[in-house]
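J.: predicted structure and sequence below. I'll ask about it afterward.
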Amino acid sequence: MNKYLDRLVNGLFKENPIFVMMLGMCPTLAVTKSAMNGIGMGLSTTAVLIVSNVIIAALRKHIPEKVRMPYFIVIVASMVTVVELLIKAYLPDVNEALGIYIPLIVVNCIIFGRVEAYAAKNSVGLSLFDGIGMGLGFTVALVLIGAFRELLGAGTVFNIRLMPESYEPISIFVQAPGAFLVLAMLTALQNKFKLPSATNGTAKKSELACGGDCAHCSAERFASFHNSASDSSIKKESIRKED
């Protein structure tokens, strides 16, 4: 497969930031009351991700290693400010719907994850397509979650009624708890059908993901901590006996 096309497929399917990597959960849960909100947030993040990736890839050889994170923060924050001002000027309805979550794109772990793990190490062309792929993957995930919540919570998708007039909307799905319920259901389906996901240990291991299997990982960490604590206690006891 063409390496540029592979970056698009990677972001959409192989390492989808929401469904596979489980990154950027805050905006995912907060703004997906409707499919339209999902598009607004997804495309805003995509624009920031694409431009940030391109700029950082172009400057990667001139950015000192020790201060790379401040450089990344300044670049990403500048792009978020530009996007926010454009949305306020030309899309006031979107700005009102998304509110504080537009400026909060600057701390989205998807953005910093990609610029640190990919754009800072690869060419401008590959970084451009990586940003497009990851951004579109994020957007598609938000739209799917938003459409599902809107359909159950209001009987519409993109404000188009799909449910019969007799349908009684389940209002909890357009409230905060509904976001957790929908994400949990979609994750459960992924695990049921053994689809790649960071929650069932089948996500592709990378610099951004450990590959999942959180329960096993926690068990290993507990065992390691317990063994370390035991060794420490034995050493202390030995020192006391020697004294």
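T.: Noted; the coordinates are in hand.

J.: drop to CA atoms for contacts and neighbour counts, all remaining ones
T.: Noted.

J.: skip the chain neighbours and tell me the closest residue to V83.
T.: Spatial nearest neighbour of V83, chain neighbours left out: S44 (6.8 Å); criterion: CA to CA, 6 or more residues apart in numbering.

J.: what's the strand or helix carrying the one you found packed up against?
T.: Element membership for S44 (DSSP states H and E) is helix 35-59. Contact partners of helix 35-59 among helices and strands, from 3 or more CA pairs under 8 Å, 6 or more residues apart in numbering; DSSP states H and E: helix 25-31, helix 68-90, helix 92-98, helix 109-117, helix 124-154.

J.: which elements pack onto the second one?
T.: Right, the one you point to is helix 68-90. helix 35-59, helix 92-98, helix 109-117.

J.: residues making contact with the second one?
T.: By CA atoms under 8 Å, 6 or more residues apart in numbering, the surrounding residues in contact with helix 92-98 are 31, 37, 40-41, 84, 87-88, 102.

J.: at 10 Å what do you get?
T.: With contact meaning CA atoms under 10 Å, 6 or more residues apart in numbering, helix 92-98 is reached by 27, 30-33, 36-41, 84-89, 99, 101-102.

J.: from those, keep the buried residues only.
T.: 27, 30-33, 36-41, 84, 87, 101-102 (16 or more other CA atoms under 10 Å).

J.: looking at those, which is nearest A219?
T.: P27 (29.7 Å; CA to CA).

J.: wait, what's in contact with that closest one?
T.: So P27 contacts 38, 41-42, 98, 101-102, 104-105, 108, 142 (CA under 10 Å, 6+ apart).

J.: which of those residues sit farthest apart?
T.: Longest span within these, CA to CA: L104 and L142, 16.1 Å.

J.: pick out whichever of those two has more residues nearby.
T.: In this view L104 and L142 are compared by other CA atoms under 10 Å, and L142 has more residues nearby, 29 against 13.

J.: before we go on, here's another structure to hold up against the first:
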Amino acid sequence: MSDPKLSKYFTAGLWDYNVAFVQMLALCPALAVTTSATNGLGMGLATTMVLMMTNGIIASMRHAISPEVRNPVMIGVIAGVVTLTDMMMNAWMHEMYKVLGLFIALIVTNCAVMGRAESFSSKNPVVPSILDGAGMGLGFTVALVIIGGIREILGSGTLFAQASLLLGENFHWLEMTIIPDFQGILLAILPPGAFIVLGFLLAGKRIVDRKIAERRAKTHGELVVLQ
């Protein structure tokens, strides 16, 4: 990870090419499962594992797969990895598995997973592909947790409720009551609330990106003047 080029593969998916906030992919799980921060974290980690495994496998096979059958092979690899992930969550995180349910299996149809397999791992070596999957997955996880956290606070006044079901009994400390005796805003945990929260977050990211670009342009202008 000390190689700047390798670290760039990882960091790109966290902000500049965030799956949800920039590429606008995988919005179905981003909006459907994020009724709480815990649900978003569980779905994000499952997707991250799938991205890393599929990217690594497809990158290792890239020279052996002919273009004519590349897409069916990639779909088969993704389906196999998702099935394995589904079985692992059912065995070791059964309570979270019951909450996420069908959405784990639907990772197969996640545009982000197929998109990274097609656009990156089928053309790059194994290590960069795994780092790309990790960065894209963690960026997606952060997006899900933020959306889920905002909806959970507005909907019930809590944050990371039932996190111990996902992470184990030692993580009871994550479970917080932000607003005691709060009746909650029903709209926040309904589908329209997900779209509203996502819209505000997208607008916020655009504002931050614009400020960063203006600051970089100003700094670059000052350097040119000094030279």
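T.: That came in fine, so what should we check first? None of the values given here were measured: they were computed from a predicted structure.

J.: picking that back up, farthest pair in the buried ones among the contacts of helix 92-98 of structure 1?
T.: Using CA to CA, the pair of these lying farthest apart is K33 and E84, separated by 20.2 Å.

J.: so who does G153 of structure 1 touch?
T.: Applying CA under 10 Å, 6+ apart to G153 of structure 1 gives the contacts 33-34, 147, 168-175, 178.

J.: just put those residues in JSON lines and tack on distance to F158 of structure 1 and secondary structure.
T.: Formatted as JSON lines, the contacts of G153 of structure 1 follow (distance: CA to CA, whole Å; DSSP: H, G, I helix; E, B strand; the rest coil):
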{"residue": "K33", "distance to F158 of structure 1": "11", "secondary structure": "coil"}
{"residue": "S34", "distance to F158 of structure 1": "7", "secondary structure": "coil"}
{"residue": "A147", "distance to F158 of structure 1": "8", "secondary structure": "helix"}
{"residue": "E168", "distance to F158 of structure 1": "18", "secondary structure": "coil"}
{"residue": "P169", "distance to F158 of structure 1": "15", "secondary structure": "coil"}
{"residue": "I170", "distance to F158 of structure 1": "17", "secondary structure": "coil"}
{"residue": "S171", "distance to F158 of structure 1": "17", "secondary structure": "helix"}
{"residue": "I172", "distance to F158 of structure 1": "18", "secondary structure": "helix"}
{"residue": "F173", "distance to F158 of structure 1": "15", "secondary structure": "helix"}
{"residue": "V174", "distance to F158 of structure 1": "14", "secondary structure": "helix"}
{"residue": "Q175", "distance to F158 of structure 1": "17", "secondary structure": "coil"}
{"residue": "G178", "distance to F158 of structure 1": "18", "secondary structure": "helix"}
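
J.: go ahead and build a ChimeraX selection from the buried members of those.
T.: Of the contacts of G153 of structure 1, the buried ones can be selected in ChimeraX as follows, counting by 16+ other CA under 10 Å:
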select :33,34,147,169,170,173,174,175,178
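
J.: which of the contacts of G153 of structure 1 are conserved in structure 2?
T.: Here is what carries over to structure 2 from the contacts of G153 of structure 1, by both residues aligned by TM-score structural alignment, their matches' CA atoms under 10 Å: 33-34, 147, 168-175, 178.

J.: which of those residues sits closest to D130 of structure 1?
T.: Nearest to D130 of structure 1 among these: A147, at 25.5 Å, using CA to CA.

J.: which one of the helices and strands packed on helix 68-90 of structure 1 lies nearest to N159 of structure 1?
T.: Taking CA to CA, helix 35-59 is the member of these nearest to N159 of structure 1, at 8.4 Å.

J.: average offset between the closest one and structure 2?
T.: Compared with structure 2 after the fit, helix 35-59 of structure 1 shows a mean deviation of 0.5 Å (mean CA distance after the TM-score superposition for structure 1).

J.: which residue range of structure 2 does that helix align onto?
T.: Here helix 35-59 of structure 1 aligns to structure 2 at residues 37-61, judged by TM-score structural alignment.

J.: over to stretch 7-23 of structure 1?
T.: Matched against structure 2 by TM-score structural alignment, stretch 7-23 of structure 1 falls on residues 9-25.

J.: including distance to A215 of structure 1, could the contacts of G153 of structure 1 go into JSON lines?
T.: Converted to JSON lines, the contacts of G153 of structure 1 look like this (distance: CA to CA, whole Å):
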{"residue": "K33", "distance to A215 of structure 1": "30"}
{"residue": "S34", "distance to A215 of structure 1": "32"}
{"residue": "A147", "distance to A215 of structure 1": "31"}
{"residue": "E168", "distance to A215 of structure 1": "38"}
{"residue": "P169", "distance to A215 of structure 1": "36"}
{"residue": "I170", "distance to A215 of structure 1": "32"}
{"residue": "S171", "distance to A215 of structure 1": "33"}
{"residue": "I172", "distance to A215 of structure 1": "29"}
{"residue": "F173", "distance to A215 of structure 1": "28"}
{"residue": "V174", "distance to A215 of structure 1": "30"}
{"residue": "Q175", "distance to A215 of structure 1": "29"}
{"residue": "G178", "distance to A215 of structure 1": "25"}
